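> what follows is a predicted structure for the sequence shown.
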Amino acid sequence: MPLFFLIPLFTGLATGYFSKKCTDEIAYLTGLFTVISLILSLVLAPWQIQFVLLIFVIISSNRLLQE
């Protein structure tokens, strides 16, 4: 299984961490970069990981809808 999707994931997590520390308008740019890189890592992820995430979302949404 290729692990290329981890590169934008860790980049996004690192920029998200730095955007929490920053209070200027650069925090908005790093937040935007974080969202884009996390979406990119989900697109590049293998289908097995995407399937597990889909099952997790379905189960958690069913629990929220029951409440």
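Yep, that arrived. Numbering: from 1, shown residues only.
> going forward, measure contacts between C-alpha atoms and count neighbours the same way
OK.
> show me the strands in this structure, by range?
In the chain, no strands are found when defined by DSSP state E.
> quick test: name the residue nearest the centre of it.
Geometric centre of the chain, nearest residue: Leu38, 3.5 Å, by Cα atoms, centre = their mean.
> that one touches Leu9, doesn't it?
Yes: between Leu38 and Leu9 there is a contact under Cα atoms under 8 Å: 5.5 Å.
> put this beside the first:
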Amino acid sequence: MPLFFLIPLCTALITAYLFKKGTDEIAYLAAMFTAISLILTLVLAPWQIQLGLLIIVFLITNKLLQKNESKQ
């Protein structure tokens, strides 16, 4: 399994750290770069990881929908 998707993920984590520490306009640029890097990571990730994330999203969404229906 190629691990090329870890490069933008590490870059995103570093820029997220810079965003957290920065207060200037560079922080907004770092946040934008973080979002782009995370999207690139998801595109480059192997299908097994993408499938696992998709299942997690479906489970969380299903729980949130049931929680909202019980409140009504």
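Cool, got the structure. Only a predicted model underlies this, so the values are computations on that prediction, with no experimental measurement involved.
> quick check: TM-score for this pair?
For this chain pair, the superposition-based TM-score is 0.99 by TM-score structural alignment, normalised by the length of the first structure; 67 aligned residues with a Cα RMSD of 0.3 Å.
> please, where are all the helices along the second structure?
Under the criterion DSSP state H, helices of the second structure are mapped to 6-21, 25-44, 47-71.
> and the residue nearest to the centre of the first structure, how far from Leu13 of the first structure?
8 Å (Cα to Cα, to the nearest Å).
> same check, this time on Ser41 of the first structure
Distance from Ser41 of the first structure to Leu13 of the first structure, by Cα to Cα: 11 Å.
> more neighbours: those two, which one.
Ser41 (21 against 17; other Cα atoms under 10 Å).
> who's in contact with the residue nearest to that one when sequence neighbours are not counted?
Spatial nearest neighbour of Ser41 of the first structure, excluding adjacent residues (Cα to Cα, 6 or more residues apart in numbering): Phe5 at 4.7 Å. Phe5 of the first structure sits next to Leu40, Ser41, Leu42, Leu44, Ala45 when contact means Cα atoms under 8 Å, 6 or more residues apart in numbering.
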